[in-house]
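Colleague: Fold the following.
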Amino acid sequence: MKETSLYLRVGQLLPYAMSDSNTTVFTNPSNFILLGIPGLEVAHVWISIPFCTMYVIALVGNLTILFIIKREQSLHGPMYYFLFMLATTDLVLSTSILPKSLSIFWFNSREIHFNACLTQLYFIHCFSVIESGIFVAMAFDRYVAICHPLRHSTILTNHAVAKIGLAVFLRGGILVIPHPVLARWRPYCRSNVIPHTHCEHMAVVKLACSDISVSSYYGLFVVFCVIGLDVFFIGLSYLQILRAIFGLPRKDARLKTFGTCSSHLCAILAFYISTILSSLIYRFGQNVPLHFHVLTANVYLLVPPTLNPIIYGVLNKQIRDRLFWLFTHRGT
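Modeller: Sure, this is the predicted structure:
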């Protein structure tokens, strides 16, 4: 056994143990090394500008949404409770990846402790699943409000909303637990370098020197459960909503009713289009450059938390009016 050092393009010497056969195994390495965006290291500072801008928008926008809903009594209803959950989820999701990514871009701080890496992995995937579940809950709320308006207050009581929210968070928490558990049990060999800005699930387990088929298949199962089933239930809800809308006698009534769904539909499209695009590129884009994989993975995690507060601030009349009142009131 001898100590060797691997010189990376990032200009950093990373010592780790290797055997002559290049198969040395070390269980639970103390640290992983995040490369950032491989191939674009010289542009890290420039790439950090849009990343940081999106993070600031996500923080300010979602905190504003939380503040408005908490303060305005008229917004204490099922749709806004789910929006409150969505804003909270977006804050956690963006904060799970951006601070570490920016520290890589700005300070070349690439090391991340093994346990911190698994924790980040869990939070990223857990809250992505939770966000998808919240969109399903919001679609159900729109279905009840439009198709059964007289029963909306009796079906979606505060107690029912709390139970739905709890179920959504438990589903996300439980479904993702095997990801870090399986990753922790695996032996790692040859390298502790992750060619990514954050501890993405498959990027971590690919460093293991054991069979990772269980992790890979379970990851596909989670994707199917989340994207497949959630999109199915959202689509089913909106089929019923469209039937009810087209059954209205007046055009202005149809437009007004559909307008109550516009912000939700835009948020859904922003989330699922970016998620599906990232999944397709990851699974079938073997010839796609690695830096494009990493950028796409960041986009699907950063764009929805950035766009959601903008979408609801622009398209939701109650939120928009309250925002306008806050700005004009502060100026007087």
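Colleague: only C-alpha atoms for contact and neighbour calcs from this point on.
Modeller: Fine.
Colleague: List the buried residues of the helix or strand that contains residue 152.
Modeller: With elements delineated by DSSP states H and E, residue 152 resides in helix 152-155, which encompasses its position. For helix 152-155, burial by neighbour count (16 or more other Cα atoms under 10 Å) applies to 152, 155.
Colleague: run this one through as well so I can compare:
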Amino acid sequence: MSETRTWIEADLIVRDAGELLTCARTGATSGARSALGVIPGGAVAAREGRVVWVGPTSALKEEVRLARGGQEVDAEGRVVMPGLVECHAHVAFAGDRSDEFQLRVSGASYQEIGAAGGGIMSTVHATCDASDEVLRALTRKRLDYFLRFGVTTVEAKSGYGLLQDQEIRILEVYRDVAATHTVDVIPTLLAAHVLPVEYLDRPDEYIKMVIKKMIPAAAKHHLARFCDAFCEQGAFTVEQCRRVLEAGLEHGLLPKLHADQLSYLGGTEMAAALGAVSVDHLDHVSEAGIVALAAPDEGNRVPVAVLLPGATFFLGEGGYAPARRLLEAGARVALSTDLNPGSS
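Modeller: Model (predicted):
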């Protein structure tokens, strides 16, 4: 009696990879670092957008059958790997701040450029002046560029509108572009980026407006997955950021935080206590902050430490985040570009 073979059916097969990277968690050298999961001469099969089989190409024909109308791709010895995730990017903006690089070379600091009318506010003005069509086109172009480098998911922040109608407009740009683009766009509300000129002497009123109006509006229309804030001298205090992130949580937006980039304020510890998804930058993180990011996952979410060395390099104002110390402590560490118009 012949055996009945059970086939795995796939509508996409990629075979003959020089190396197939599965990024499996098996073979981890520590809690923070895992093996790549390399399969020489590997193949991968998917159905309806989900991976259903991985293994050596030599075993493919014995286990997988291509569905009628499916596609089979010969990788011709190339590396096949999961798409990269860009987990900290400011994608929708207009304007150009290339002149600021010369100012930095001449000795001007990030804060001094901002105080003189440059920096984030310069981009805010240009972005608010741009049409929806222009912002969509610029966003598509930047996503195209990411895709060329293997990035298939981008966390995209607002933050260059600041006032409610403009912040919501940026999130709507992400929604519209994501509907037709290959890259998955995960939107984040970053209204608490800096104070708009209309609120320069009324920071608490601005925070109240973000909490009472912007966050509910973004959540009601499902325009954002995350809520972020910039915890820094010249931006927002630890307590102001806490209020913003707590309000986001109340409306279903998961917290993220820019913290300890240019100076130490204690934002990392606060975000970890809230169970933030990530804490980003960390150039000046404290030992207590490292401990908080390396805490064991015992039912409470422990933030990922997102490091942005490109921003540190471009700003040229200090040392890099302590990546090795974070890894050795057991923190989960991710790298990202911090794509933005002025510092990376």
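Colleague: tm score of chain vs chain?
Modeller: Between these two chains, after superposing, the TM-score reads 0.26 (TM-score structural alignment, normalised by the length of structure 1); 139 aligned residues with a Cα RMSD of 6.3 Å.
Colleague: still on that earlier bit, which is the next helix or strand following the helix holding residue 152 of structure 1?
Modeller: Using DSSP H and E, the helix or strand that follows helix 152-155 of structure 1 in sequence is helix 158-176.
Colleague: mind checking how far that next one is from the chain centre?
Modeller: In this view, helix 158-176 of structure 1 has its centroid 17 Å away from the chain centroid, taken as Cα atoms, centre = their mean, to the nearest Å.
Colleague: buried sites along the helix or strand hosting residue 295 of structure 1?
Modeller: Using DSSP H and E, residue 295 of structure 1 falls within helix 290-315. Residues of helix 290-315 of structure 1 classed as buried: 290-313, 315 (neighbour count, 16+ other Cα under 10 Å).
Colleague: So which other helices or strands are in contact with that helix?
Modeller: In terms of contact count using 3 or more Cα pairs under 8 Å, 6 or more residues apart in numbering; DSSP states H and E, helix 290-315 of structure 1 is assigned the packing partners helix 44-71, helix 78-107, helix 251-284, helix 317-331.
Colleague: Can you add mean neighbour count and distance to residue 120 of structure 1 and give those back as CSV?
Modeller: Output for those, formatted as CSV (neighbours: other Cα atoms under 10 Å; distance: least, Cα to Cα, whole Å):
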stretch, mean neighbour count, distance to residue 120 of structure 1
helix 44-71, 17, 17
helix 78-107, 20, 6
helix 251-284, 16, 18
helix 317-331, 13, 32
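Colleague: nearest to residue 193 of structure 1, of those helices?
Modeller: Set against residue 193 of structure 1 and scored by Cα to Cα, those come closest in helix 78-107, at 13.6 Å.
Colleague: Run the angle between that closest one and helix 290-315 for me.
Modeller: For helix 78-107 of structure 1 against helix 290-315, the angle between stretch directions is 140 degrees (axes from the mean of the first three to the mean of the last three Cα atoms, to 10 degrees).
Colleague: what comes up buried for the very next helix or strand once past helix 78-107 of structure 1?
Modeller: Going down the chain from helix 78-107 of structure 1, the next helix or strand is strand 111-113, by DSSP H and E. Of the residues in strand 111-113 of structure 1, those with enough neighbours to count as buried (16+ other Cα under 10 Å) are 111, 112.
Colleague: chain center to the helix or strand following strand 111-113 of structure 1: distance?
Modeller: The element immediately downstream of strand 111-113 of structure 1 (helix or strand, assigned by DSSP H and E) is helix 114-147. From the chain centre to the centre of helix 114-147 of structure 1 is a distance of 8 Å (Cα atoms, centre = their mean).
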